[in-house]
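# the sequence isn't on hand, but the structure is:
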């Protein structure tokens, strides 16, 4: 049964807890490699939107990276977590075929306003997990198909062993959420898939040049 009492107990308005930033070298060294992952993720998202809309968004790639970086800096200055582009939004775009940037600006404003309402957060928490799980399957499935479409549009030659192996290994590492721990830092599926693709492609390219 769904417990709706949390909605009644939640306040209509609430402020987040702000924290001033602190700098620790050990934490910085652990986070820096994640930047590479986020750049690859951001790049992939822009390419996915390009494939869906049929519009070349490469000239705006720098703006995407800049916006991502500025948002993370702003979040870190008040004690928030790092932010990035989210595949869920791209999946929604693929589902409803609405690509207007103005719509996302309006949605962001609503999200900011609702973020100050604990009651709205309580309502979200009452959504059954099976519903969220089913939605996630559709959304991330659409993202995967958009990624495959990029291969088709760019006519990637899978008769070459390098392309075939890099794609196969990346899909298994990412889709299987393969986790790897190095020096106390844990890489999730996206991280292992990103580094795996970069390293494997570089190594196999050396072999081809020889």
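Nice, thanks for sending it over. Note that the structure is a prediction, hence the values are computed from the model and not measured.
# switch to C-alpha atoms for all contacts and neighbour counts from now on
Fine.
# so how far is residue 32 from residue 39?
As defined by C-alpha to C-alpha, to the nearest Å, residue 39 lies at a distance of 12 Å from residue 32.
# and the two? Which one has more around it.
residue 39 (18 against 10; other C-alpha atoms under 10 Å).
# now do the same contact list for the more buried one.
residue 65 (C-alpha atoms under 8 Å, 6 or more residues apart in numbering).
# how far away from the center of its chain is the helix or strand containing it?
Element membership of residue 39, judged by DSSP states H and E, is helix 25-53. Using C-alpha atoms, centre = their mean, to the nearest Å, the mean C-alpha position of helix 25-53 is found 8 Å from that of the whole chain.
# what about the strands in this structure?
180-182, 185-187 (DSSP state E).
# so which bits of the last one are buried?
The one in question is strand 185-187. Of all the residues in strand 185-187, those buried under the rule 16 or more other C-alpha atoms under 10 Å are residue 187.
# what does stretch 136-145 give?
139-140, 142-144.
# list the contacts of that stretch.
The contact list for stretch 136-145 (C-alpha under 8 Å, 6+ apart) reads 48, 87-88, 90-92, 94-95.
# included below, for side-by-side comparison, is a second structure:
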């Protein structure tokens, strides 16, 4: 199977099965999503969704968040990973939005990365989710699934990002990000991928080169033992 064919089959499958895939983070506006994504680094969406309602109610605007200290924000986010650093990032981000961006979340990836707590991955999430930009955020799920499927041989998140953006149709890049994340979160999990329930093993390089041969060898050994 060629790389082009694999991409075509990947897009065809998920376009039919999950045409409207979206983030599992809860939010109502770009500012709230930006907060949630910053908090979600090395933390689960489930945990973030548990603590953001109170946070969003207390700090509904960049101005309301910019006027407080990180210590106050810490009290709302103490259960997430690295709460001290994230509290500082949130207050710094709100101040920059207020002073440099007229309290609006920018759409440009380079501008987004100027905000405290916002790296390339977070910037790509905001650009793709809020503005439907052809941006590909590469987290651990995207990196793992894209490599296992054979969509890329990238050894770094940036290499994977560039490969996916280059080969995916531009109009599906923003949703393909969610296809890969959700598939990695619920099917193609890190330690024991659930190949038995996966619907795209026919295009998966990992399955056909590693899982299937191992399964055939195991079945052959079992049959041999039965004959003995």
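Okay, I see it. On a predicted model such as this, the values are computed, not experimentally measured, just so you know.
# just give the TM-score of the two.
Once superposed, chain against chain, the TM-score is 0.29 (TM-score structural alignment, normalised by the length of structure 1); 112 aligned residues with a C-alpha RMSD of 6.0 Å.
# mind checking which of the contacts of stretch 136-145 of structure 1 are buried?
Of the contacts of stretch 136-145 of structure 1, these count as buried by 16+ other C-alpha under 10 Å: 48, 87-88, 90-92, 94.
# for those residues, which one is nearest residue 181 of structure 1?
residue 87 (24.1 Å; C-alpha to C-alpha).
# for residue 139 of structure 1, see how far away that closest one is.
On the measure of C-alpha to C-alpha, residue 87 of structure 1 and residue 139 of structure 1 end up 8 Å apart.
# again, but for residue 7 of structure 1
Residue 7 of structure 1 is 27 Å from residue 139 of structure 1, by C-alpha to C-alpha.
# any chance of the buried residues of stretch 136-145 of structure 1 in JSON lines, with distance to residue 123 of structure 1 too?
Below are the buried residues of stretch 136-145 of structure 1 laid out as JSON lines (distance: C-alpha to C-alpha, whole Å):
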{"residue": "139", "distance to residue 123 of structure 1": "21"}
{"residue": "140", "distance to residue 123 of structure 1": "23"}
{"residue": "142", "distance to residue 123 of structure 1": "26"}
{"residue": "143", "distance to residue 123 of structure 1": "27"}
{"residue": "144", "distance to residue 123 of structure 1": "30"}
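# quick one: which of these is nearest residue 169 of structure 1?
Among these, and counting by C-alpha to C-alpha, the member closest to residue 169 of structure 1 is residue 144, at 14.7 Å.
# from residue 120 of structure 1, how far out is that closest one?
On the measure of C-alpha to C-alpha, residue 144 of structure 1 and residue 120 of structure 1 end up 31 Å apart.
# with residue 37 of structure 1 instead?
Distance from residue 37 of structure 1 to residue 120 of structure 1, by C-alpha to C-alpha: 32 Å.
# kindly report the same for residue 70 of structure 1.
27 Å.
# quick one: which of those two has more around it?
residue 120 (16 against 12).
# what's the helix or strand for residue 121 of structure 2?
helix 120-131.
# which is the next helix or strand following that helix?
Following helix 120-131 of structure 2 in sequence, per DSSP H and E, is helix 140-149.
# now for the helix or strand following that following helix, which elements pack on it?
Using DSSP H and E, the helix or strand that follows helix 140-149 of structure 2 in sequence is helix 157-167. Packing contacts for helix 157-167 of structure 2, counted by 3 or more C-alpha pairs under 8 Å, 6 or more residues apart in numbering; DSSP states H and E, involve helix 140-149.
# flag every buried residue along the helix it packs on.
141-149.
# that one packs against which elements?
Against helix 140-149 of structure 2 (3+ C-alpha pairs under 8 Å, 6+ apart) you get helix 157-167, helix 173-186, helix 205-206.
# list the contacts of residue 94 of structure 1.
52, 142-143.
# from residue 9 of structure 1, how far off is it?
From residue 94 of structure 1 to residue 9 of structure 1 the distance is 37 Å (C-alpha to C-alpha).
# residue contacts, residue 48 of structure 1?
Taking C-alpha under 8 Å, 6+ apart, one finds 90, 143, 146-147, 150 in contact with residue 48 of structure 1.
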